Every structure is written in C-alpha cells, then in structure tokens.
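[1] Need a 3D model of the following:
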Amino acid sequence: MTMAIEDRFTDLERKTREELAALLDQCGELADGVRYFEGDDLLDLLTVLDSIRALLADNVTTLRAAVSR
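    Predicted coordinates for the structure are as follows:
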C-alpha cells in the first residue's frame, strides 16, 4: 500500500513539473505580445496571463507538496 502511494506522488511530481515548465515556456512566448500589443489584443493577452498566473500558483503548491513527502 505504501509503495503505491509513493508511486502516485512520483507520477504527480513528474506531471506537475511538466505542466509548470510548459506554463513557464508559454510565458516566455507571450513576452513580445506584452511589449508590442495594444488595445484589445493586449487586454486579451493580459487575460491569458492572469489564467497562467493562477495555474502557476496551483502547480507550485502541488509540486511543493509532492517534493516534501
């Protein structure tokens, strides 16, 4: 039973690391938009960034929990 729980956390940690890295990659790709977009395009981009911010916070919390076990 204990081994299955540890395996699950290992999978969770791996999955969360991948999701977190993908979100960070996406942030980098959006940097030029922040620099150059205006008006509605910039507002749309800021909405995307706000969503990413929330996902980053969730993934960081999950990864901390997985790593500290």
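[2] use CA for all of it now, contacts and neighbours both
    Noted.
[3] what's the neighbour count on residue 20?
    20 (other CA atoms under 10 Å).
[4] any idea how far it lies from residue 36?
    Going from residue 20 to residue 36 by CA to CA, to the nearest Å gives 25 Å.
[5] Residue 62 now?
    Distance, residue 62 to residue 36, using CA to CA: 34 Å.
[6] With neighbour numbers in mind, choose between the two.
    More neighbours surround residue 62 than the other of residue 62 and residue 36, with 15 against 9 (other CA under 10 Å).
[7] want to put them side by side, so please do this one too:
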Amino acid sequence: GRDPVVWPYLDGTAPFGLFPRYIGGDIFVIGLGAPFATANTHAPNENISIEQYLTGIKYMANIFYEYLC
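    Sure, this is the predicted structure:
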C-alpha cells in the first residue's frame, strides 16, 4: 500500500490532470507499450506486431472488467 504517483502532464499527452474536474471522477491512463528495441517508440515508423496489439486488447479488456464490473 503506497500512494499512487500522480503525473498530471506527460510528454506527448493531453492535460489529463484537468479531466477529473469536468468528468466528476478520477481517470487513469495506461499505454500498451512496445517492449522491444525495434518498436521505434514515438518515431515516424513506430510499430507493434499484430500479436502485441491483440495482447494489448485483452489486457485492456481485463482492466475494464476488473474496474467496471
């Protein structure tokens, strides 16, 4: 049990720290990430494989299920 780290503004993102004021609740942001060197993260040719994309969809579905159901 530690307090969460709050970063209201991150490079390359929207000002998520302002959202709770307008939606009336907390938010969380999770990226699928690219766990390999050739992903070229944030480059013009950034990429992930279809397998990683599908794994990310399952990951997000599990998170939504745990928090919303």
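[8] now what about the TM-score between them?
    Once superposed, chain against chain, the TM-score is 0.37 (TM-score structural alignment, normalised by the length of the first structure); 38 aligned residues with a CA RMSD of 3.7 Å.
[9] Distance of residue 18 of the first structure relative to residue 45 of the first structure?
    Relative to residue 45 of the first structure, residue 18 of the first structure is positioned 23 Å away (criterion: CA to CA).
[10] and what of residue 19 of the first structure?
    Distance from residue 19 of the first structure to residue 45 of the first structure, by CA to CA: 20 Å.
[11] Mind giving me the packing neighbours of whichever strand or helix holds residue 41 of the first structure?
    Assessed by DSSP states H and E, residue 41 of the first structure sits inside helix 39-67. Packing partners of helix 39-67 of the first structure (3 or more CA pairs under 8 Å, 6 or more residues apart in numbering; DSSP states H and E): helix 2-36.
[12] What residues sit buried inside the helix it packs on?
    The neighbour-count check on helix 2-36 of the first structure (16 or more other CA atoms under 10 Å) flags 9, 12-13, 16-17, 19-20, 23 as buried.
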